[in-house]
Every structure is written in structure tokens, then in C-alpha cells.
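Chemist: Sequence isn't available, so here's the structure alone:
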């Protein structure tokens, strides 16, 4: 697998984007939904490789991450957004604001819902946001592989919501890939004719450093779960590449000394486990050997400070 960053570098150095044939379609698709409905898993499955982190912990996604799928007939640019929820701090407000901005800045909205539970207040809240937008909406019922034996009531609850707004619906599994070809076909049908926005072999517009930081954060979420929920931000301090190895130095920012202690663990055991698991994922990303060094730094209440948020890369997007 070729390094994502190599694609970014070749693009920025002026590799020409091909001219699209007359009937070619293209556009931006916003993946919107409550936290933990499978938006990042869906984008990874559609793109065909891991560019977005996934976790059983809710509200994992923080940045609007673009995944690019190019077929002979179309180029789909998927925008994965933070789960829309009631914010409890400045970071939460920034994340939800960015998600709602995405609704009006894309060509099609894919409203993803959790097909294992019936339509709830959170889904209806998002539906109310969407009806105030002029962007076309497709309702996607995810997790059909995990539905109960008789999912009729669940499916009908979402169908009623979609019918009320005349939204087409499609059922699929982001985890297994079931019915995703049908989803992709429906999305292409709702796009207008357009150009290539990116070179055909590009899978994301995010630089490799960003993906590295997200892979480290993913392992923290997986290994610490609720002990260190969302008080973590990753800064990639240095990347040194040689033909034999890539050395990566990163700082994990937390809000309290107790969280630092949890991340380091007894005798450094937790930090070692996080580093080992993250290194394996980064090696898959760059297809090469990686030396990863992690540091932990306390930044009190960074999620409540616009200055700290900006320093760590979290801004309201235009």
C-alpha cells in the first residue's frame, strides 16, 4: 500500500488532475449522524483503507476528515463529521458547530442512523437541522448485521422519519460492507456532473501527520476507555524519515495529573502498550518500519480554551 503522504506530496507538487469525461459525476458528501452510529467505519469501508479512527467510545471524530472514492464514472468526496450531540465544553461546541456547517457546505448529506435501535430524540434533532437546509438528504440505516431477528419496528421508525421529509433510504452494514454498492450507486445518482477534484489515486486530503496523530488517539481510546475519555489531544512534534526507519515523536496532551498517571501506567506499562499498538497501525499506514516515542503533558482545561484548542488544531471551520 502506498503511503497516503506520498499521494499528498505528489498532488501538491503539481501532478495534473485528469479531465473528466462528459458524463462524469462528482461532489462532496457529508456523513452526518449521532455519535457512534458508525460514520468513521463507513468511510473507511468506502475508501478501502483506514483513514478515520474508530472506537466503542462515543464522539470519537473531531475533525472533518475527507475520504475520496474514485470510480470510472464518479468521484465521491466523503466528509466525516463529529457526532452531533449536546456540547458540554468549548471543544464540544466547536465540534458540533463544524458538523452543522458541513450540512450546508456539501452537495449531498448522508444521514446515518443506528439500525439496532429505534429512531430517538437525537435522530429527530438532527432531522430538524436537516430540514432547514437545502442540501439533498439520503437516510442510511447502518448496522443491519447487528439487528434483532425482527427489525420491522426499528426500520419503520426510520422510514416514517424519512418519508415525512421525502428522503430516500438505504440499509447497509459499514462493518461487513453489505449493501454498500447500492449505497454508492444511490449517492452517485444524487450528484451532478462535475470534474475531478483530486487525482484519482488519492484517498484523503489529510496529511500523513494528522493520520498518525489520530491512530495514536485511537489506541488511547481503546486501551483506557472511560478512564481518559476525551481529555486527550495529540501533537506530532517531529517525523524523521530514513530509508530504513521513520522516527515519530508525539506529545499526548491531557487536562489533569491523574489522567497523565493513567496514561503512563505502573512502570510506564500503559504508555508502552499505547505506543506499541499505535506503532503497528502507523507502520501499516506508511508501509515501513516505525520508531515511535510518546510524551505526556498536562494542559489544564484545554478543551475549554479557544486558544488551546487552536494550538492543538481545533478551529471552527468555514
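Modeler: Everything's here; your move. If you're wondering where the values come from, they're calculated on a predicted model, not measured in any experiment.
Chemist: rest of the way, CA atoms for contacts and neighbours
Modeler: Noted.
Chemist: Residue 273: helix or strand, and which one exactly?
Modeler: Element membership of residue 273, judged by DSSP states H and E, is helix 269-286.
Chemist: outside of that helix, which residues touch it?
Modeler: 1-4, 212, 215-216, 219-220, 223, 262-265, 289-294 (CA atoms under 8 Å, 6 or more residues apart in numbering).
Chemist: take the one below as the second:
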């Protein structure tokens, strides 16, 4: 396969020969199309476990604006769907921690909400989640969407965020298989001049460049003992991911502003039963949104339940009985008490109505 000079300049098409046949492998744990693959099916450039080889471990912060491909990349690196992915922007609301252990390497990935110019309490909460992850990261992977040029204000916000850390920086141009060569060259030039970092290109969705990126990440991780057992893939409890899959289905099934006003919370999770019994609440801000979620004679919420249940059953590997309830919680995104109750970070010094 021949690559345009602009693609070669950012490392696209430079996957080592041992990864060339990765597309022939099945992709366990992730939906895939022909040609897709994940790291669990590759022979990575990570030495086998050896008592004489020091272990490396650390936090890898995935940073970028909404829809840059952070969640898609983490899911591929982990080899398991942990972060929800939809066509809509800003579906990651809280930091997701995914763990990938291979040989003497343990990378703890922090998938963050997209960087944005925060305008309200909820957006400030998401921004603080992202900035905290920047401060904690041992390696920062900055993803830039090659198909959607950065505005000057966004470039400035990225530079300011990166100023919070002295961690090893990897600038990654994503969706490079869909991009115009001129735009790739512009991003690469900006990374070199403003961030003093050479960019590399990947397709997080389809796989090219990801194995080479993994190798760079492993080389940048500091030496140290593993922070999690080798078979752990996530730091959050199962019920957190159950709620996320329900919220993902809301984004897929409903349009416009409705999904951004819906928060899913698991009220009961009884895994000692067969099928597993799960009761979850969907909190909305307006009665009109409640009507949309329920639908005519309950048709919409039944479909939401069916689709969500299928995802949950695949994730936990058991049959599930899922009960969904829609509850009204006016202006929950603007109220500090509600944000705190739902597990969001409450920004200090930001305006918000802390009602009952």
C-alpha cells in the first residue's frame, strides 16, 4: 500500500512488519468490520514477563476535544468496550479508567471528557475531570481529529491544559485515513512549532498505527510495580458500566438535546439471581423529556430496555432482567447537590444553584 507524503510524515503506514497481518485476526471484545483489529490479537513489541526485566506502569491520559476518538482508542487498546462511543459529541462525561497489562507493562488509561470552553456548571465539571487527568498522567496522548480542523481558541485551550503537566507528550493525529493531506500537514506543523512534539498518525477505529503508538507508550512509562492485578481491565464497579451502556443507548435512540439531559443510575444490582436483576433510573430535567423517553404506550422505553439489556448481557456474560424507571430531576446539570449525588466533580468557585 502506498501512502501520501503527508501521511508518511506523521508515521501512517509505518506499522512494523510483524503487525502487517493483524487484520486477519478476530477482534474479541469489540464490534468490528473486516480489517479491524485490537491489540489483544496482535503480537506487541512488549517483552515477555521476566523476573530480570523491571516492570513499567503508569497513567496514560487521553486528551482532546469532543469526538477526537479518545474513547475509541482506549477501547481498542484495552481490547474491551469500556467507554461508550456514539456519533454525537461529548458523550464521555466522567473520567473512565481502563487497564491494559501485557508482560512487564501495565498502562492505566484515563479516558477524559472532551476539552471545551465551559459555559455552565456541568461543563466546568467535565473540564475539571479532564484537567485533573492531565495533572495525574505519566504520559499524555493528545488526540487531534484530522477531519475537523482546530480553531485558534481550541489550540489555545490545549496549550493551556498541557502547561499543567511535564509528562511525556505524544501528539496523535486520528482519523488519518479519512483526512485531506493538507490538513494533516497543518496539524503536524502546529504540533512541531507550538507543542515541540512530532506528530504521528493513526486510525483508532480501523487500527493502523495503533500498535506502533502502543510501543511508544510502553517506552515512555516509568519503571515501577503494577498498581492493579494483571487481570483487571477497569477501576470502576460493574454497575458504573451498566449505567454507561444505558446512557449510550439513550444517545443512539434519541435525537437532538434529549440525551444530554439524561443521567442513568443503577439503583439495584442483584447478581445472586438468575437472571441478574438490575433496576436503573433515568433522570431527566423536564416532563417533556420524560414523555419522549417513555414514548407512546411505553414503546420507546421498552426498546431502550431491549437494546440496553443486550449490551449489558454481552458485557457481564450473563442473562439480565432490566427494569428502567424515568424520574424528573429539574435542572440537575446546574445544581451542585445533584452533580455531587450523581458522582460528578463539583467545581470550586463556579456558579451553580445548590437547591434541594
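Modeler: Now that the structure is in, tell me what you want to look at. Remember, predicted model here, so these are calculated numbers, not experimental data.
Chemist: whereabouts in structure 2 does the helix holding residue 273 of structure 1 align?
Modeler: The aligned range for helix 269-286 of structure 1 in structure 2 is 299-316, by TM-score structural alignment.
Chemist: what's the mean distance for that stretch versus structure 1?
Modeler: Here stretch 299-316 of structure 2, set against structure 1 after superposition, deviates by a mean of 0.6 Å using mean CA distance after the TM-score superposition for structure 1.
Chemist: gap between that stretch and the chain center?
Modeler: Distance of stretch 299-316 of structure 2 from the chain centroid (CA atoms, centre = their mean, to the nearest Å) equals 21 Å.
Chemist: What does residue 239 of structure 2 correspond to in structure 1?
Modeler: In structure 1, residue 239 of structure 2 lands on residue 209 (TM-score structural alignment).
Chemist: Average offset of the helix or strand harbouring its match relative to structure 2?
Modeler: Residue 209 of structure 1 belongs to helix 208-224 when assigned by DSSP H and E. If you overlay the two and look at helix 208-224 of structure 1, the average distance to its match in structure 2 is 0.3 Å (mean CA distance after the TM-score superposition for structure 1).
Chemist: Could you pull out the buried residues of that helix?
Modeler: 208-221, 223 (16 or more other CA atoms under 10 Å).
Chemist: quick one: the strands in structure 2?
Modeler: 56-63, 96-102, 105-111, 139-145, 168-174, 199-201, 263-270, 276-284, 320-328 (DSSP state E).
Chemist: Can you add mean neighbour count and give those back as a markdown table?
Modeler: Formatted as a markdown table, those follow (neighbours: other CA atoms under 10 Å):
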| stretch | mean neighbour count |
| --- | --- |
| strand 56-63 | 26 |
| strand 96-102 | 22 |
| strand 105-111 | 27 |
| strand 139-145 | 25 |
| strand 168-174 | 24 |
| strand 199-201 | 27 |
| strand 263-270 | 18 |
| strand 276-284 | 19 |
| strand 320-328 | 18 |
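Chemist: now those as JSON lines including distance to residue 83 of structure 2?
Modeler: Listed next are the strands of structure 2 as JSON lines, based on distance: least, CA to CA, whole Å:
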{"stretch": "strand 56-63", "distance to residue 83 of structure 2": "12"}
{"stretch": "strand 96-102", "distance to residue 83 of structure 2": "7"}
{"stretch": "strand 105-111", "distance to residue 83 of structure 2": "8"}
{"stretch": "strand 139-145", "distance to residue 83 of structure 2": "16"}
{"stretch": "strand 168-174", "distance to residue 83 of structure 2": "17"}
{"stretch": "strand 199-201", "distance to residue 83 of structure 2": "22"}
{"stretch": "strand 263-270", "distance to residue 83 of structure 2": "15"}
{"stretch": "strand 276-284", "distance to residue 83 of structure 2": "19"}
{"stretch": "strand 320-328", "distance to residue 83 of structure 2": "20"}
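Chemist: Can you say which of the ones you listed is nearest to residue 124 of structure 2?
Modeler: strand 56-63 (15.9 Å; CA to CA).
Chemist: For the closest one, give me the average deviation versus structure 1.
Modeler: Strand 56-63 of structure 2 sits 0.7 Å off on average (mean CA distance after the TM-score superposition for structure 1).
Chemist: List the contacts of that strand.
Modeler: 70, 104-112, 114-115, 130, 133-134, 136-143, 217-218, 221-227.
Chemist: Kindly report the same for stretch 211-226 of structure 1.
Modeler: Against stretch 211-226 of structure 1 from outside (CA under 8 Å, 6+ apart): 51-57, 228-229, 232-236, 250, 262-263, 274-275, 277-278, 281-282.
Chemist: now swap in stretch 93-105 of structure 1 and tell me
Modeler: With CA under 8 Å, 6+ apart, stretch 93-105 of structure 1 has contacts from 30, 32, 62-64, 79, 81-85, 87, 109, 129-130, 133-135, 314-318.
Chemist: Okay, angle between the helix holding residue 209 of structure 1 and strand 233-241 too, please.
Modeler: Compare the direction of helix 208-224 of structure 1 with that of strand 233-241 by axes from the mean of the first three to the mean of the last three CA atoms, to 10 degrees and you get 130 degrees.
Chemist: Just give me how far helix 208-224 of structure 1 sits from the chain centre.
Modeler: That offset, for helix 208-224 of structure 1, works out to 12 Å (CA atoms, centre = their mean).
Chemist: just stretch 287-295 of structure 2 next, same as before
Modeler: 28 Å.
Chemist: And that stretch, what's buried?
Modeler: Buried residues in stretch 287-295 of structure 2 (16+ other CA under 10 Å): 289, 290, 293, 294.
Chemist: and the gap between the last one and residue 304 of structure 2?
Modeler: When distances are taken as CA to CA, to the nearest Å, residue 294 of structure 2 and residue 304 of structure 2 turn out to be 9 Å apart.
Chemist: same deal with the second one?
Modeler: Distance check for residue 290 of structure 2 against residue 304 of structure 2: by CA to CA, it reads 13 Å.
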